[in-house]
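**Q** Give me the fold of what follows.
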Amino acid sequence: MRTADLFDPSRVPVAGRDALDILLIEDDLGDALLVQEFLDEGELDAQLVVARSFAEARGFLGPGGPGFHCVLVDLSLPDANGLDMLREVLRLAPHTAVLVLTGLNDAQVGVAAVGAGAQDYLVKQEVEPPLLTRAVRYAIERKRADESERELGEARLLSSENNRLARGLLPVPQLDDVLLRHHTRYSPGRRRALLGGDFYDTIQTPDGAVHLMIGDVSGHGPDEASLGVRLRMAWRTLVLAGQRGEALLVTLDRVLTLERWTEEIFTTLCMVTVHPDRRHATMYRAGHPRPLLFSGSGVRAMPEEACGPAIGLFTDGEWPAAEIELPDSWGLMLYTDGLIEGRVGHGSRRLDTEGLVDLAAQALRRGMTGQDLIDALVADAEDLNGGVLTDDLAILLLAG
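**A** Reported below is the predicted structural model:
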C-alpha cells in the first residue's frame, strides 16, 4: 500500500461492506504505516482510515460523518492531547469502540483513559499483530456488550416509569360507604401494553349517591388509551361539578369530538348512579353492553330497551334513563365487550351477554363472590375461547 493511499481523505467506510472500518487518529506517518501492517499481518478484515490531526478527526466523527466500528486514538497530537481530547472523541462517537495508544512511559495515562470511557489501551512499543487484532475485536465486542447493557437499563427504566404512569392514570375509587364492596379487573389487549382503550371509574358524591362508569374507545392503540383516560377524568370532573344523566353524556360527547383525532372514533359508555337509599339506581347506556344484576335469586342482564347511541356518532343523540330496583342484597357488574366477544368453541359463535349470564349463574352456584367471581368469569370465558381474550377488558363490580 502506498503512503498516499493510507492518508487519502476519500478512504472512508463504504455501506454494505462486511469488513471492519477503523479510524486511526495519529500524526506520525511511521506509526500509521505500522498499524496498517499489523492489521494486515493479523488477518483482520479491516479498512483503516487515518486522521493526521484532531481537527481532521472531527470531520470523520462529527454529525453526518461515516460510521466506524473502532477508533484508535494517539493521545499526543499537535492540536490536542490528553484525556480532554479522549472525552471529546467519546462524545463525538458515543456508540463506537475506542482504543487508546500510549507511549511506554504513559501507561498510567492509559489506565486513566479506560476510566474515562475507552474500551482499552495499548502501549505502542509493545504492540504486535496478534495483540492489535485481538484488542480491536475485544474492544468492539465489549462496546457492543456495554451498549446492550445500556439499552437494557434504559428499557427497564422506561418500563418502570410506564408502570408508575399507568398506576397513576388508572382510577382510584372514591367510596366512603363501608357497607359497599368494590372490585375491578383491568387488562389491555395489546401485548406488553399497560393501558388500553377501556376505562372505568367510581365516585361517591356528598349526597351519598355512588356513581359508576365504564367505557370503551373504539380502537386498540396508545392514542385510544390516552383518549380513554381523558374521558374518564372529564366524567369524574363533571360528576363532581353536579352534572348528571343525559346532560352529562351530552357534555362527554362534546369532549370526545374535541379530543379525538378523526371523526371515525367513538366510545361506548355505561353509567349507573346508585341512590343514597341503596334500593334504587338509574342507568344510562350509550351503545354499551348491558350490566348484570346479582341478587339472592340469581343473576340477570339489565333490559335492552333503554339504550342510546355510542357517543361521538351523532350530533343529536338521545340517551334514555332506566330505573333499577335493587334487592336487599345485590351486585351490579359493568364490563366492556372484551369479556363477551370471545368465541365459544371452534366456531364463529361469540359468548355474548346471554352466555355471560350463564357463566355467572354457574359461578354463583360454585359459591363465587366479589373478586373471585370476576376472576372466575374471565377464566371461564378464556376456556371457552380456547385461549386468552385478546381485546381490552375492564370489569367493575359494586355490591351492597
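
**Q** drop to CA atoms for contacts and neighbour counts, all remaining ones
**A** Will do.

**Q** quick check, residue 4 in a helix?
**A** Yes: according to DSSP: H, G, I helix; E, B strand; the rest coil, residue 4 belongs to a helix.

**Q** Could you check how many residues crowd around it?
**A** For residue 4, the neighbour count with other CA atoms under 10 Å is 8.

**Q** go on, residue 315?
**A** A count of neighbours around residue 315, defined by other CA under 10 Å, yields 11.

**Q** Could you report the distance from residue 329 to residue 295?
**A** 6 Å (CA to CA, to the nearest Å).

**Q** More neighbours: these two, which one.
**A** The neighbour count for residue 329 versus residue 295, taken as other CA under 10 Å, is higher for residue 295 (17 against 13).

**Q** Let's compare: structure for the following, please.
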Amino acid sequence: MPVPVPRQRTGSPVAVPAAALPPVSVPPVRDTGTETANGSDLTLLVIEDDPAGTFTVPEMLDAAGTRVRIRTARNLTEAERLLTDDIHCILVDLALPGRVRGQSDEDADELAVLRHVLRLAPRHAVLALTAEADAERAAEAVRVGAQDFLLRNELDGRTLSRAIRYAVERKRADTAQVKLAESRLRAQENARLERGLLPTPLLQGSDLRFAARYRPGRSRALLGGDFYDTVRTPDGTVHAMIGDVCGHGPDEAALGVELRIAWRALTFAGLCGDELLSTLQQVLEHERESEEIFATLCTVDIAPDGRRAGLCLAGHPSPLIARKGQAAQLLPYENGGPALGLLPNARWPRRQVELGGSWSLMMYTDGLIEGRTSEGGERLGQDGMVEMINRRLADGLRGEALLETAVAEVRELNGGDLTDDVAVLLLDRVR
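**A** Got it, this is the predicted structure:
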C-alpha cells in the first residue's frame, strides 16, 4: 500500500511515527554541500501532479531515526522554485505531460520532463516514478540519467528511504568518477603539452655531445620557469642558452617558453650577444604580466672549431667548465649585465673565453645551487657545486650520468624535493 509522502505546506511538519513504517537500517549519507545539521537527514523533492495528493505528509521518520523531508511540486515551474541547495534527491513522476516550456508538440517525448530535470539539476540524484505497466519507460529513464526508478504500486516507506539513499550515494560515486576521469584527462593533456614545449636540440653536423636534465619546482608539473635550448647555425657555430623566469607558476612557465622560442628565432636570424639580449628584453617587457617579472639568462656561442666561445650573462650564474686533465671551475666573468626586465636600455657585454681541445661545459639555473646542504644548514652555492662535480668527475661520470647523479645528490643534500626549478645543460667536446 503506498505510503503518504508530503506536499510542502506552511505550518509545523508532522512526522510519521517510526512504528508506522517498516524498519530500515542504512548508514548516513553525506552529500556535497547539502547536508543537514546532523549530517544524516535527507530532503526529497517530488515532482508530480496527482490531484488526490498522494504525497501528503511533509516528513517521514524511519526506524533508524533518519528523517526524510519531502517537498512537492506540481509542475516544473514550482520545481525550479523549490530546488534549493538543501535538496538531496528529486523524484520525477514520468506520468507528467511530456512537453516542457518552449517545446512544440512535434518535439515532445515521454521523458521530456525527466530530461529537463536532469539538465536543471545536474548535481542532484534523480529517481523516476512510474506505474508497473511502464517498466520499459522506467528502464529508459535510468539510461538517460536517472539513478533508479520506483514503481508506484510498490512504493512504501522502506522502499522510498532505501531508494533515496542509494540514489544519493550512486550520484556521488558517479560524480566522483567523472571528476577523476576529467582530472586524469587534464593531467594527460597537460603532460603532452608540456613535453611538446620542452626543446629538442638542433645539433646536426656538430661533434659536440649534448645532455640535459630538467626538474620543475611545481608539484605534478613537467615545466617550470626555467628554460634552455641549443642550436647549430649554418656557419657551424653552436649556440646554447639557459635562463630562469622569476617565480614558479604556469604563467612563468609560459613566459619561459616564449623567451626560448624567441631566442631560437633570433639566433637563426643572425643576432648574437648584446643585440640578441636587448631584443629578448623587449619580448619580456611585452609579454610579462607585471613589471616586477624578470628573467636571468646565460648565452654561449661556440666557434665552429670548438676551441673558443663568446659568453654573455644577464644576471645569471657563470657556467662551469672541466678541461681534460684539469679540475672543473667556473668560467670567470665579472662584468655581466643585469637580468632581463630590470633596467631599460641595459647592455650585456660579450666576453671571449678559451675552451681548449677537450672540455665539458655545464650551464645551470640557480635551483641547482640554492638547495640546502642539511636541515637548516647553508645553501650549496657555486663553490659547493664545483666540489660536487669534481668528485663525480673523479668517479668517472660523464654526460647523462653526471647530470643525473648531480641533480639527485643536490636533492638528497636538501633533504627532499627542491622548491625551485632546476635546469642543467651539458656540452662535451672530446678530442
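
**Q** what about the helices in the stretch 251-400 of structure 2?
**A** If DSSP state H, counting those that start in this stretch is used as the criterion, the helices of the stretch 251-400 of structure 2 fall at 273-287, 381-394, 399-414.

**Q** what about the most far-flung residue of structure 2 relative to its centre, distance to residue 150 of structure 2?
**A** Distance from the centre of structure 2 peaks at residue 52, with 53.0 Å (CA atoms, centre = their mean). Per CA to CA, residue 52 of structure 2 is found 19 Å from residue 150 of structure 2.

**Q** Check residue 181 of structure 2 too.
**A** 30 Å.

**Q** Mind checking which of these two has more residues around it?
**A** The residue with more neighbours, out of residue 181 of structure 2 and residue 150, is residue 150; 21 against 12, by other CA under 10 Å.

**Q** what residue of structure 2 takes the place of residue 345 of structure 1?
**A** When structure 2 is aligned by TM-score structural alignment, residue 345 of structure 1 is paired with residue 374.

**Q** who's in contact with that match?
**A** The contact partners of residue 374 of structure 2, by CA atoms under 8 Å, 6 or more residues apart in numbering, come to 413, 414, 415.

**Q** give the contact list for the closest residue to residue 281 of structure 1 other than its chain neighbours.
**A** Counting by CA to CA, 6 or more residues apart in numbering, residue 274 is the residue found nearest to residue 281 of structure 1 once chain neighbours are left out, at 4.3 Å. With contact taken as CA under 8 Å, 6+ apart, residue 274 of structure 1 is in contact with 209, 210, 211, 280, 281, 282.

**Q** now these as CSV including distance to residue 324 of structure 1?
**A** Listed next are those as CSV, based on distance: CA to CA, whole Å:
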residue, distance to residue 324 of structure 1
209, 14
210, 14
211, 14
280, 6
281, 5
282, 6
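
**Q** PyMOL command for the buried members of these?
**A** Per 16 or more other CA atoms under 10 Å, the buried members of those correspond to this PyMOL selection:
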select buried, resi 209+210+211+281+282
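
**Q** Nearest to residue 307 of structure 1 among the contacts of residue 274 of structure 1?
**A** residue 282 (12.4 Å; CA to CA).

**Q** What residue in structure 2 is paired with the closest one?
**A** Using TM-score structural alignment, residue 282 of structure 1 sits opposite residue 310 in structure 2.

**Q** same question, residue 359 of structure 1
**A** Using TM-score structural alignment, residue 359 of structure 1 lines up with residue 388 in structure 2.

**Q** Please enumerate the strands of the stretch 301-400 of structure 1.
**A** Along the stretch 301-400 of structure 1, the segments classed as strands by DSSP state E, counting those that start in this stretch run 321-325, 330-335, 393-399.

**Q** Give me the spatial nearest neighbour of the alignment partner in structure 1 of residue 273 of structure 2, chain neighbours excluded.
**A** Residue correspondence to structure 1 (TM-score structural alignment): residue 273 of structure 2 is matched to residue 245. Nearest residue to residue 245 of structure 1, sequence neighbours excluded (CA to CA, 6+ apart): residue 284, at 6.9 Å.

**Q** Noted, bye for now.
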